[in-house]
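Visitor: please work out how this folds:
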Amino acid sequence: MDTILEIKNFSIEFETPEGQVLAVSNMNVALKKGQSLGVVGESGSGKTQTFLALMGLLAKNGRCSGQASFYGHDLLQMSVEQLNQIRGVKMSMIFQDPMTSLNPYLRVSRQMTEVLIEHKNYNKKDALEKAIHMLDLVGIPDPSRRIHMYSHEFSGGMRQRVMIAMALLCEPDLLIADEPTTALDVTIQAQILELLDELKQKLGMSIVIITHDLGVVAGLCDQVMVMYGGRVAEHGDVQQIFYHPQHPYTQGLLQSMPSLVSELDQALYSIPGHPPNLQSLPAGCAFNPRCAKCIDACSQTQPELLAVASGTMVACHHVHTPHVAENLS
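Guide: So this is what the prediction gives:
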């Protein structure tokens, strides 16, 4: 299986009036064609900034380093003109806030059809037909009429579905979806996830889902990457991580999910403490102030991302300490 995206030694820094912020540090990840990757973690963990940087959409005060190869070509070294040949065509992104992503001055029909006319050489009639078909696929009622409306005439959930339809128009090789189902009810959410899975199977499309919803990851993804404090805490097969999580942070995330089989009077678990301040990360592992399994090394040295017996990559001194590994075996 060909590798479509490979990120190596990737870091993002922001210059702010309060000082330097290290938003992402030394990330390494590869995504193969046809695979789907779920990226999870608390707000501020670096999930969205990573993929905005790959799209060339990092804020002006941001600077990234390392490599991010798309089909072997480094996205970080491309000019705006080169990126424009890829963005929206071979690599598309569904943004988290559809209200600010859609142009309020243009009808939805104009915004959708110009993508096909510009990048796929469609004529206006065929472009409009495909755009209507895509709106129908994502669950927009009466799409042939609604496509001629403005974005403010749609509800929040409807706007989100329009954004998803626009991202899928050119049938990209890589789709990056930032919280794609946040504003949708569970029925439409299921339809969208089913559509993404169908396109993944039909087109061999690779998908990155950035989300807080572990249920979405379980339902759609092959791989999962857990981020904390701008670093990868754990990365591997979704089944392995969901059923045998190794990092204490991953364990905490999974324990905090509501369960239909838990006792009615059982309190929902909450990870103690607060996410770290990226301007003043603690020494060693960023999770150590909140971790019940913290050992001396955790507050002194940043753990490396290393493989465990299952093949999962984990950045945790507790997991890789020899006497702990013996107790686990």
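Visitor: switch to C-alpha atoms for all contacts and neighbour counts from now on
Guide: Will do.
Visitor: buried stuff in stretch 3-16?
Guide: Residues Thr3, Ile4, Leu5, Glu6, Ile7, Phe10, Ser11, Ile12, Glu13, Phe14 are the ones in stretch 3-16 that count as buried (16 or more other Cα atoms under 10 Å).
Visitor: distance of Lys202 from Gly156?
Guide: With the distance defined as Cα to Cα, to the nearest Å, Lys202 ends up 29 Å from Gly156.
Visitor: out of these two, which sits in the busier spot?
Guide: Gly156 (17 against 10; other Cα atoms under 10 Å).
Visitor: the more buried one contacts Met99, doesn't it?
Guide: Yes - under the contact definition of Cα atoms under 8 Å, Gly156 touches Met99, with a separation of 7.4 Å.
Visitor: so where do the strands sit in the stretch 151-300 of the chain?
Guide: 174-178, 206-210, 223-228, 231-237 (DSSP state E, counting those that start in this stretch).
Visitor: the structure of the following sequence is requested for comparison with the preceding one:
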Amino acid sequence: MAKWKLYWVESDGYEDCFVVAKNSRSARSVEANMNGFDISDATAIRVMDIPDIFEEKADKKFRDWSKIHAPQQANNPDLHEWPWYADKWLLEELGAQFRVIDNEEQILLRDIVYAKKPTGEWYTYSIGARAIYERNKDLPQYDNYDNEPRIDISKQLYTAMGLALTQCHEIEFLFSNSFVFAVSEKQKKKYKTFNDFFKGWEKKTLGGLFSAMQEAFDIDPEVKMALDLFLDMRNTLVHGITTTERYDINTDWGQKELLAFLDLFLSLCDPIKDIATSCFEVSIEIANTYLLKESDENIPIKSSNELLSLFINCFKLKSMN
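Guide: Take a look at the predicted model:
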């Protein structure tokens, strides 16, 4: 069993840091004693065990440093580096990666990104296998970081991107054919005939469609948040996500970031697609009931009370006065 452990110690958000200690109380004590916190104000999160071979290396580095900066202690036979803050060399030996992106200093270790904002405040988020497990608790938890196989997952990511783009196309088709949203006065003034409307509606961007929806209907706040998030992620996806620094598919870090992004996006697509389908079905019902001549055949569709209820719960028609 390893003698030392690596902890991520959180305090005021600005002094958060990696600490090497034997237990969480010791780790919190290092931070509290150095920065004047009460030990109860600090939280220590265990990251991993530290192989015993690094203790001797840390002590040697500390002794060499002491010979220059603190010679009075350099010959002390009981001189030891830890418990103390984790140096960069140790984090690198433990598998950490470093980068600066969007003016943030970031450290990646075991699928957790430790990011420091330009303001100096730290925050963390999960990517890769850890992010997928956190959002899908029914999946087996991946914990093989000590012997993590280096696998090229770029092909799987391209497949997932294909699935994501297919979902985008299907969702946009449903919304672009949901003419129920043309009932606002602003939209009515743009078109003289239904054919004009259909042609104009199909040319709208997804953002334009969502704006037109808000002109005619009050949208449930949670649904609106989901639609806005979908639009933002959709735009990120279709405008070359794999070539951006954060999601660069040619790097291990970028692949893990992209994996987490696609997992979240595909999870979001399911409820958005249900909403889009409900809008489409309501539009077809309106067409069959009010727009077709008696001699015309109805547009074939399988009506669903569940989808009708979903539409009613998500969208409330604004006053036309």
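Visitor: TM-score for these two?
Guide: The TM-score (TM-score structural alignment, normalised by the length of structure 2) is 0.25; 130 aligned residues with a Cα RMSD of 6.4 Å.
Visitor: hang on, the earlier thing: reformat the strands of the stretch 151-300 of structure 1 as CSV; add distance to Glu194 of structure 1 and mean neighbour count.
Guide: Shown next, in CSV, are those (distance: least, Cα to Cα, whole Å; neighbours: other Cα atoms under 10 Å):
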stretch, distance to Glu194 of structure 1, mean neighbour count
strand 174-178, 14, 24
strand 206-210, 13, 25
strand 223-228, 17, 23
strand 231-237, 20, 24
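Visitor: could you dump those into JSON lines and include distance to Gln255 of structure 1?
Guide: Listed next are the strands of the stretch 151-300 of structure 1 as JSON lines, based on distance: least, Cα to Cα, whole Å:
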{"stretch": "strand 174-178", "distance to Gln255 of structure 1": "23"}
{"stretch": "strand 206-210", "distance to Gln255 of structure 1": "20"}
{"stretch": "strand 223-228", "distance to Gln255 of structure 1": "14"}
{"stretch": "strand 231-237", "distance to Gln255 of structure 1": "16"}
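Visitor: of these, which approaches Phe51 of structure 1 most closely?
Guide: Distance to Phe51 of structure 1, taken as Cα to Cα, is lowest for strand 174-178 among the strands of the stretch 151-300 of structure 1, at 7.5 Å.
Visitor: helices and strands around that closest one, which ones?
Guide: Under the contact definition 3 or more Cα pairs under 8 Å, 6 or more residues apart in numbering; DSSP states H and E, strand 174-178 of structure 1 sits against strand 91-94, strand 206-210.
Visitor: tell me the SS of Asp49 of structure 2?
Guide: The three-state label given to Asp49 of structure 2 by DSSP: H, G, I helix; E, B strand; the rest coil is strand.
Visitor: spatially nearest residue to it, not counting backbone neighbours?
Guide: With sequence-adjacent residues excluded and distances taken as Cα to Cα, 6 or more residues apart in numbering, Asp49 of structure 2 is closest to Lys5, at 4.4 Å.
Visitor: for that neighbour, helix, strand, or coil?
Guide: Of the three states, Lys5 of structure 2 takes strand according to three-state DSSP.
Visitor: pretty sure it contacts Ala44?
Guide: No - if you go by Cα under 8 Å, Lys5 of structure 2 and Ala44 don't touch, sitting 11.0 Å apart.
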